[in-house]
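Trainee: No sequence on hand, only this structure:
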């Protein structure tokens, strides 16, 4: 591959020390005068002073005094810094000191992160540098895992968990400082928190908000927050950038070829590859392992390290027993996407490979589905990828695109996810905040009006709203679950149909990462044969129950041994980490059910009555996701729009070559090969029984709607009698599932 070197050579300043002589003296005096750690009242260890010297060398330490002064006198402080300047690890510690200082005892400090694994890593690092224990003075709480106590002074968490905490404590009274990190990633929870916290700050003048962001977001945040201090931190090093002469035909293969070329040069250092999507991460990891098995052992070992920005997976903990020496050189290859730069915490990075494009999902509210698009990354993302090498004076960034591509094709910034996502869960949260008196949310970027209307419409269909558009009692209960509102509705419906045990398993399995692994080349048929052992004729939701139950049985037989679980999963081409995550999710859902005092029925999986009950519970939440095989050959037409899709290869129906006519599906994305995932067969009779009438009346005309209307007409005499009885006397049922006149509903576009 031919490259052009178009940037000046790397340069570095003579020192990275972040404090002046006077500041150094102050820090030394601090260490001598305060022999006891103020956080736990124990003597400092020698490691504390060693780490303190390393902390002082971070670029962020140059602005420590300015930050502490700003925090003392202003409610909002913005810290704008390049990647790898130390702001995510150091600023929260300073905020904890502020909370502990005399006269500033306003509660703990909490720092939100966009990634769960990063929150855990930063908590471990902060505890080490503060010379305290994780789970006591420093802690974290991420989805399905909490490591905090009431005495914890510094907490790291994910932005969605902090958002959920606001539902029970709208003013966040237990916190004195709230830090929003990586605001430039523009996740939906972070954007919502920014808007809601403006109201909280007005109600709590002593509360402090610290915003950590990349430089390109500084001016926009200042416009949003008003006249607030802005503290800027820059890196010392500038990486050497190498561009290609032309666009490669295949970015993925070009990146892997360059990786192996760099490895053959025997230059030391780890490598980061920014790929287009998370599917490429998994594929690249497999190919690197295959190449490693046939490569020259003298070159050393390539260790692929996949980092998934959006995957809600188990968070690996650092191993206690580390091997201190190896017989051969080991080079880490960190594989992530354009939004995974904050996940990269190691320092020994020498090379970065950037493919320059991303493949992501954009939600289309008109058809209630994600569209998969491929487009260039933004200039801001390209700059952050470059900053991965800020700690390596000899590092190189290889851009798999020409330099003019940066100016002609890349947008200045990447779009806010609140403008590209399904907002149903977000609107449910905002409706919950209405109860606490937060009537309006000021958005940094306004979401599309049609997305908000679609979200309100869906919540109305799910009976989460009352006749005035406020959150109903049913909606309040739905908001207690950290799930998609449709899934929450299905769980609540399962209480009526007495299939809670099975529905909780389904909810856990579809929330956890996909448990079916992509089989290596040449083993596809073996994998299909293994998966057929779990197939259930009723559909994929029931197949997932079989997989989960089999995993649990294997865990019991192996006496809980992790290695045995891993071996069992490998034998069946299943992901052990995904199934363990499903166990954790299910356990938390059970705890929520107990906390809000909802009944949990005894398991009865397999009986005809139970299968029917599960389908009814699923339809109660997913009646908007129905498709029909229009030609008998597996071409499924969505009921709400004209999109056609096929069964996903992981579907049990796909493996058995059977295509039921009517199906309920969990997920659908518009891409080159449209497919519906997690599919189960339903009958038209069940649909007309459980779907709200005003939803059905708003469906666009179609052959499928005509078939359903015939079913309704056939049942009309019986239905009319039942409807009359329901209208006259069934007030209790109306409270459970409130209905309002059709003319008040929004029309599906």
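Mentor: Cool, the structure landed. No experiment lies behind these values; they were computed from the predicted model shown.
Trainee: Please make it C-alpha for all contacts and neighbour counts, starting now.
Mentor: Will do.
Trainee: all strands of the stretch 551-700 of the chain, in order?
Mentor: Counting by DSSP state E, counting those that start in this stretch, the segments of the stretch 551-700 of the chain that form strands are 626-629, 636-638, 644-647, 662-670, 675-681.
Trainee: so where do the strands sit in the stretch 251-400 of the chain?
Mentor: 270-275, 301-306, 330-337, 349-354, 357-364, 369-376, 396-399.
Trainee: Nearest to residue 714, out of the strands of the stretch 551-700 of the chain?
Mentor: Nearest of the strands of the stretch 551-700 of the chain to residue 714, taken as C-alpha to C-alpha: strand 662-670 at 18.4 Å.
Trainee: ok, structure two:
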């Protein structure tokens, strides 16, 4: 069948409409028998899904949407939760002939990896094609698409940005759907600014053809997007919702995780059948809550039906994520109470994913948000109150299939007085070093006048330029260096990218790639509360007293020496996440592939081939990449970050003791106090040798560390004289 569609002519004259109806009838008749993409008869599954698709509210607006798209370069769609916009609108564009195999493609961006993968799988089912062929997805370190076959690709906004670095006009795409724009992620804001530069160059008749853009938002922010995109037409698509009764607490809860568990169990005991969606802020909280709900619910099954609990967060493997779409368990005995499903999720379930069957929502009112302080150069993930817009999105999840209830674990007064109306855009609370490097690679030098919807603070941009200059990615004039071009090829934080690039100079690029891969996946070492002692003893086997980084390397090397069939059991015995190790292996292979492309030497300090390594070479390489994240132990025993003079403590999870004079660190975490995480001891002589431009004494603030640096420079000058 060739996999091509005729472009739909949406003229208004009567002859055109008659012809259109005839074409539609013929297309419908053909669609009832054969799939135009595969040439094969449609499956029974396709027909059962098709019936459900026709009932989605967005279907009533299909022709109106396509008319607007064909008449305008950009269209803004305000689609309420449950309208079907995410899965259907990209398919509408495909059916309208906006892509053809091997030539052009339609991209649909998602702010989260979980959404990109799960929505792609759903749309592949709806189109009756195999995932990775006509429908695919691309997320960081994973590309499940085929350049010759894929016509509809779901991508994280960050990955579309990376594609633009190699193709500044995004010439491969004929249409781009920006989904969940109301979330205002950093990458989405940059893509929008980029599209404002691309659209005038991709008009009808231009070299790469016209680029169509559909901007989709779930909230009333749509008006702002409409104005930003030069008064693009706005189309509103209602959701399929039922009334939701909202309950507030009489007073503030002291522990919102405990309150969420307690409320979930109360719903199971006292409310009518229906599934429950619980919002929490991250993996640790979610797993804790799931465990506590399961433990208590087991004893209630006889009287109240079976309760199954599924977690949902970004680092879960795809097969575990898909479990959230499973049906609730049936009654265990005839005439007994039906079972119930509980999904405990991060705010990904707020708008990105729709889970059928949800009738009850438990909302503690918090989410994790990135917060950047440019004065001390610290970016942290902090648990913060959500906005009123997010609270409304969450409650709306309870009214998808029938009237529902939302239990807000905060007071009504707090909702009106303490919560902001909308979420603060990420671009105003993030460090910008990666973005600046990307924009520089795209040839955009005037960062101050780049068309951001909400421009970041000048101080944040200056900090980003300063960091990139210190790393050698930009020269003193702000121009991109050869090293900067290489750094931009690696989908990593600039400091980690620099670390990869300098590692061959220290003869340990193989080890550094492994360390970077291990840093790129969450929670390698598991520490269940009831088995904390056993977990600590297991971790001690891999401990390298000087370094958390080398401890990670040791764990990876041990894992890779275990026969593949025995690895699952080995991980279980050693309290190591098998899922994280598999992910780290995949990331490592991807980075090695990029290194080959960049012609970087892949060398190992393990000359014996027995898993051993040179600690000093690796610690020196780590220092060369992370010299801006250094802390010094003062005479009082407390650590102070170098230059920024912030009092910090080494995190209790670190294997490095508090007696090291100089340490480099991966992360500055603001929790109960200022902690530095993933720490490695370093040497003051290495610092002045490897980064004299950063540890320049003339511009160094007065502190105890300055005296030690002066001594190190003196030692270095004496050695040079010899």
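Mentor: Structure received. No experiment lies behind these values; they were computed from the predicted model shown.
Trainee: now what about the TM-score between them?
Mentor: The pair, once superposed, lands on a TM-score of 0.89 when counted by TM-score structural alignment, normalised by the length of the second structure; 685 aligned residues with a C-alpha RMSD of 2.8 Å.
Trainee: that older thread, mean neighbour count added to the strands of the stretch 551-700 of the first structure, as JSON lines?
Mentor: Shown next, in JSON lines, are the strands of the stretch 551-700 of the first structure (neighbours: other C-alpha atoms under 10 Å):
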{"stretch": "strand 626-629", "mean neighbour count": "24"}
{"stretch": "strand 636-638", "mean neighbour count": "24"}
{"stretch": "strand 644-647", "mean neighbour count": "21"}
{"stretch": "strand 662-670", "mean neighbour count": "21"}
{"stretch": "strand 675-681", "mean neighbour count": "23"}
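Trainee: which helix is the longest one in the second structure?
Mentor: Criterion DSSP state H: the longest helix present in the second structure is helix 578-597.
Trainee: quick check: that helix aligns to which part of the first structure?
Mentor: Using TM-score structural alignment, helix 578-597 of the second structure corresponds to residues 576-595 of the first structure.
Trainee: Show me which residues of the matching stretch are buried.
Mentor: 576-590, 593 (16 or more other C-alpha atoms under 10 Å).
Trainee: what about that stretch, how far off from the second structure?
Mentor: For stretch 576-595 of the first structure, the mean distance to aligned residues of the second structure following superposition is 0.7 Å (mean C-alpha distance after the TM-score superposition for the first structure).
Trainee: residues in contact with that stretch?
Mentor: Identification of contacts with stretch 576-595 of the first structure by C-alpha atoms under 8 Å, 6 or more residues apart in numbering yields 144, 313-314, 480-481, 504-505, 507-509, 511-515, 548, 551, 565-566, 569, 599-600.
Trainee: Then stretch 646-656 of the second structure?
Mentor: With C-alpha under 8 Å, 6+ apart as the test, stretch 646-656 of the second structure has contacts from 376, 543-548, 638-641, 657-658, 673-681.
Trainee: give me that answer again for 10 Å
Mentor: With C-alpha atoms under 10 Å, 6 or more residues apart in numbering as the test, stretch 646-656 of the second structure has contacts from 376, 525, 536, 539-540, 542-549, 551, 631-633, 637-641, 657-658, 663, 665, 668-670, 673-681.
Trainee: Can you give me the distance of residue 414 of the first structure to residue 677 of the first structure?
Mentor: Distance of residue 414 of the first structure to residue 677 of the first structure, given as C-alpha to C-alpha, to the nearest Å: 28 Å.
Trainee: how about the helices in the stretch 201-350 of the second structure?
Mentor: Along the stretch 201-350 of the second structure, counting by DSSP state H, counting those that start in this stretch, helices occupy 222-228, 256-270, 283-297, 301-304, 318-322, 348-351.
Trainee: Residue 198 of the second structure: which of those helices is closest?
Mentor: Between residue 198 of the second structure and those, the shortest separation by C-alpha to C-alpha is 14.4 Å, and it involves helix 222-228.
Trainee: After superposing, tell me the mean distance of the closest one to the first structure.
Mentor: Looks like 1.0 Å for helix 222-228 of the second structure (mean C-alpha distance after the TM-score superposition for the first structure).
Trainee: what span of the first structure lines up against that helix?
Mentor: Under TM-score structural alignment, the match for helix 222-228 of the second structure is residues 218-224.
Trainee: Go through the strands of the stretch 551-700 of the first structure and name the closest to residue 113 of the first structure.
Mentor: When the strands of the stretch 551-700 of the first structure are compared by C-alpha to C-alpha, strand 662-670 sits nearest residue 113 of the first structure, at 26.7 Å.
Trainee: How about residues contacting the match of helix 222-228 of the second structure?
Mentor: Identification of contacts with stretch 218-224 of the first structure by C-alpha under 10 Å, 6+ apart yields 77-81, 183-184, 194-195, 198, 211-213, 225, 228-232, 442-445.
Trainee: Among those residues, name the ones in strands.
Mentor: Under the assignment DSSP state E, those contribute 77, 78, 79, 80, 81, 211, 212, 213, 230, 231, 232 to strands.
Trainee: from memory the fourth one sits against residue 214, does it?
Mentor: Yes. Checked against C-alpha atoms under 10 Å, the pair residue 80 of the first structure and residue 214 is within contact range at 5.4 Å.
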